[in-house]
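Participant: no FASTA, just this:
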């Protein structure tokens, strides 16, 4: 290898990977940092840190708007939720990061890509599946599957032996991944499913017990399956998400504690905080209730499960993804309207909803008198609907 572009975060793992690549592959290392909305604190000093560990260059690429508009919003239109709980924040960010990493590799004429994912997790598959689709000619290096370093202690010792500065320490017990959509937490006490997460686990949202005692209402405007307004103000996808994140976090919205099935076969426990995303999902479901008929809603449920699975499994750049997104997009043409949502101590409740494409008709649904529905017609419908059951029962009594 002559030049490798490393997906670099500035954390302990990638701080070790930079000198390890230079020593074991004799190559130049270019650090690539993706800004997907993890926050200024995580990005502060990252360029200096990368160069101090041996990187020849460090490129910080702002992907926040692209992430929100081209990955989060399309995924929202499908309604994807993994295993009924996880809103796919980590999985959703990987394709936009991998794509930008490949683009940088082409720009600097690199012949290899590297990442800091372990051999136990999903992210190695997500990144490398994207690499395969976008740059099959580039070699992929995954140090965690090659080196003999096996613990946090050994990584810290590796840096200390080379006098490479690192702010990491043995006191960090949680593994976290943050972006504009969510923050995830793994490790520490969470490795025991019998252990309730402590207050130290949660970093984004207020505990529901400590949330305001008065509910807050937020009006969400939706056009063709996309959230475009918050409390009447037109905003970009990233701005909508930021506003709803702040509102949801204040009221303890969007906490999830799940033991999930990883793609590699093992189960893992993760705690996720997705306040704005949770509000968006409820708002979009509220509109779907109005505009989609019974069979179409059932079909969208199938699409949602399909998309959640392919997104979790790292199959973004595939015909499967394109076809499911196309189907979801076709259903979103009528997903326009406004929803009022009540936020209260961790709960999200849709209290009002309207749409110009609503199939709800008070004239038909009313319990009062009406002039549009003849209840006698239901008898014939029920007789035909249950005809197979009637024939089966008659045959069992030998009457037919």
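Facilitator: Happy to help now that I have it. What you see is a predicted model, and the numbers here were worked out from it, not measured in a lab.

Participant: only C-alpha atoms for contact and neighbour calcs from this point on.
Facilitator: Noted.

Participant: residue 399: how many residues sit nearby?
Facilitator: 8 (other Cα atoms under 10 Å).

Participant: tally of neighbours for the closest residue to residue 193 other than its chain neighbours?
Facilitator: Nearest residue to residue 193, sequence neighbours excluded (Cα to Cα, 6 or more residues apart in numbering): residue 269, at 7.1 Å. Burial of residue 269, expressed as a neighbour count using other Cα under 10 Å, amounts to 18.

Participant: ok, residue 108 next?
Facilitator: Close neighbours of residue 108, defined as other Cα under 10 Å, add up to 12.

Participant: quick one: contacts for it?
Facilitator: If you count contacts by Cα atoms under 8 Å, 6 or more residues apart in numbering, residue 108 has none.

Participant: quick check: the closest residue to residue 91 other than its chain neighbours vs residue 332, distance?
Facilitator: Excluding its sequence neighbours, the residue lying closest to residue 91 (Cα to Cα, 6+ apart) is residue 312, at 5.5 Å. Using Cα to Cα, to the nearest Å, residue 312 is found at 22 Å from residue 332.

Participant: how about residue 197?
Facilitator: Residue 197 is 37 Å from residue 332, by Cα to Cα.

Participant: ok, now residue 346?
Facilitator: 28 Å.

Participant: ok, now residue 374?
Facilitator: 33 Å.

Participant: mind checking which of those two has more residues around it?
Facilitator: Neighbour count, other Cα under 10 Å: between residue 374 and residue 332, residue 332 has more, with 21 against 9.

Participant: contacting residues around the more buried one?
Facilitator: Per Cα under 8 Å, 6+ apart, neighbours of residue 332: 77, 224-225.

Participant: and if you look at residue 3?
Facilitator: Residues in contact with residue 3, defined by Cα under 8 Å, 6+ apart, are 27-30, 109-112.

Participant: in the stretch 301-400 of the chain, which spans are helices?
Facilitator: Listed in chain order, the helices of the stretch 301-400 of the chain (DSSP state H, counting those that start in this stretch) span 319-331, 362-365, 377-385, 387-396.

Participant: okay, pairing it with this:
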């Protein structure tokens, strides 16, 4: 038995970077357990190269790489976008929405492999520890969770590098970029280093998915996105799977410098932190989705759904994807999307995307006979007088009472 207690087998959420490589070795050394490495392919591309080789060299008994791209967009990103969920008015929740899926698959592997523990590389200061662990306990309330950053005494980059050298873990001699990043099909995020000064502009070399808007094409580009029941199904008439569709929008948005956000956000654990995000495809998708909603959704249904959006976004940010209140709210949101069928036309130009057209052959609530500024035979404008007087009644009564004083 190790001094940390009895753990026979642990599944580690493994990125292949220095931190999780150290965690892998640390688990073997400190817990004396078998460690299975797991990496989720969410669209981070070349970052997954050589993962199995690195994991096994560091002590993993097995390494799983799961292609979760379609599931990620279909079952996590698209349901979130039906709500137009944006945290604190700016953040498209790209990292937040990925964590419950990673945890779900990690727990599936733990069950299949007979593991009695799971582990992650999230720090004790951030949101990810909450997101991972709430999901773990949803699937197995008795699972042992090992969070090394909350246990070990390595609290600096130097300490990590010394541990790595001691155990033969390769340490980069020079790091091309000093900030940390997290990438998937929905976005890429950046934190740390120069970004910890909220007055300093993010350096241009940081951006990975988008052109500098000033360098984007001088000619605008138009894109048409078709929706069915609130989900995007085609771009410029081409039917695409969820992951391929978002990947295509990422290319279009990146070309035109769309989707850059620099914000100070409120972490769930209580502190403010600065993040820089690139969400090119998601920015276009949200604009297009709202455009189709604007012509197909009933006013009061839309306003009710919009009133729930801040709470819904907060639940995702804080890690409550599998919580009963999120599931109940999702049922209502999905019901609002049954009529969201149509096409949006979006104009892309130098960092901006805006709707310039929308149509729905089956569910449009726009009727030119009622809305026209020209002569019509269906709307009696004189009826508005009574409507206004009835709605003004409480204000008229208040005015009468003030006049008596």
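Facilitator: Sure thing, it's come through. Everything numeric in this text was worked out from a predicted model, so none of it was measured.

Participant: what's the TM-score for these two chains?
Facilitator: The TM-score (TM-score structural alignment, normalised by the length of structure 1) is 0.98; 398 aligned residues with a Cα RMSD of 1.2 Å.

Participant: before we move on, the earlier item: which residue in structure 2 lines up with the residue nearest to residue 91 of structure 1?
Facilitator: Correspondence of residue 312 of structure 1 to structure 2, assessed by TM-score structural alignment: residue 317.

Participant: gap between its match and residue 269 of structure 2?
Facilitator: In terms of Cα to Cα, residue 317 of structure 2 sits 11 Å off from residue 269 of structure 2.

Participant: who has more neighbours, these two?
Facilitator: Shown here are residue 317 of structure 2 and residue 269; by other Cα under 10 Å, residue 317 has more neighbours (28 against 13).

Participant: hang on, the earlier thing: quickly check the contacts of residue 3 of structure 1 for the two that are furthest apart.
Facilitator: 27 and 109 (12.9 Å; Cα to Cα).

Participant: enumerate every residue touching the aligned residue in structure 2 for residue 249 of structure 1.
Facilitator: Superposed on structure 2 with TM-score structural alignment, residue 249 of structure 1 falls opposite residue 254. Neighbouring residues of residue 254 of structure 2 by Cα under 8 Å, 6+ apart: 209-211, 280-281.

Participant: 10 Å instead, please
Facilitator: Taking Cα atoms under 10 Å, 6 or more residues apart in numbering, we find residue 254 of structure 2 in contact with 208-213, 216, 248, 260, 278-281, 351.

Participant: are any of those residues buried, and which?
Facilitator: When the contacts of residue 254 of structure 2 are checked for burial by 16 or more other Cα atoms under 10 Å, the buried set is 209-213, 216, 260, 278-281, 351.

Participant: and those, which of them are in helices?
Facilitator: Among these, the members falling in helices (DSSP state H) are 280-281.

Participant: residue 365 of structure 2: which of the buried ones among the contacts of residue 254 of structure 2 is nearest?
Facilitator: Residue 365 of structure 2 lies nearest to residue 281 out of these, by Cα to Cα, at 27.5 Å.

Participant: thought that closest one was touching residue 235?
Facilitator: No: using Cα atoms under 10 Å, residue 281 of structure 2 is not in contact with residue 235; the gap is 11.5 Å.

Participant: picking that back up, of residue 27 and residue 109 of structure 1, which one has the most company?
Facilitator: When residue 27 of structure 1 and residue 109 are compared for neighbours, residue 27 comes out ahead with 17 against 13, by other Cα under 10 Å.

Participant: structure 2: which residue goes with the more buried one?
Facilitator: Per TM-score structural alignment, residue 27 of structure 1 is aligned with residue 33.

Participant: ok now stretch 391-400 of structure 1, how far from the chain's centre?
Facilitator: 53 Å (Cα atoms, centre = their mean, to the nearest Å).

Participant: also stretch 143-155 of structure 1?
Facilitator: Put simply, stretch 143-155 of structure 1 sits 28 Å off its chain's centre (Cα atoms, centre = their mean).

Participant: read off where it ends up in structure 2.
Facilitator: Mapped onto structure 2 using TM-score structural alignment, stretch 143-155 of structure 1 covers residues 148-160.

Participant: tell me which residues in that stretch are buried?
Facilitator: Under the neighbour-count criterion of 16+ other Cα under 10 Å, stretch 148-160 of structure 2 has 148-149, 160 buried.

Participant: and residue 324 of structure 2, how many neighbours does it have?
Facilitator: Neighbourhood size, residue 324 of structure 2 [other Cα under 10 Å]: 10.

Participant: nope, residue 247 of structure 1 is what I meant
Facilitator: Residue 247 of structure 1 has 20 nearby residues by other Cα under 10 Å.

Participant: now the one 10 residues further on
Facilitator: The criterion is other Cα under 10 Å. On that basis, residue 257 of structure 1 has 18 neighbouring residues.

Participant: what does the one 5 residues further on give?
Facilitator: Residues near residue 262 of structure 1, counting by other Cα under 10 Å, number 16.
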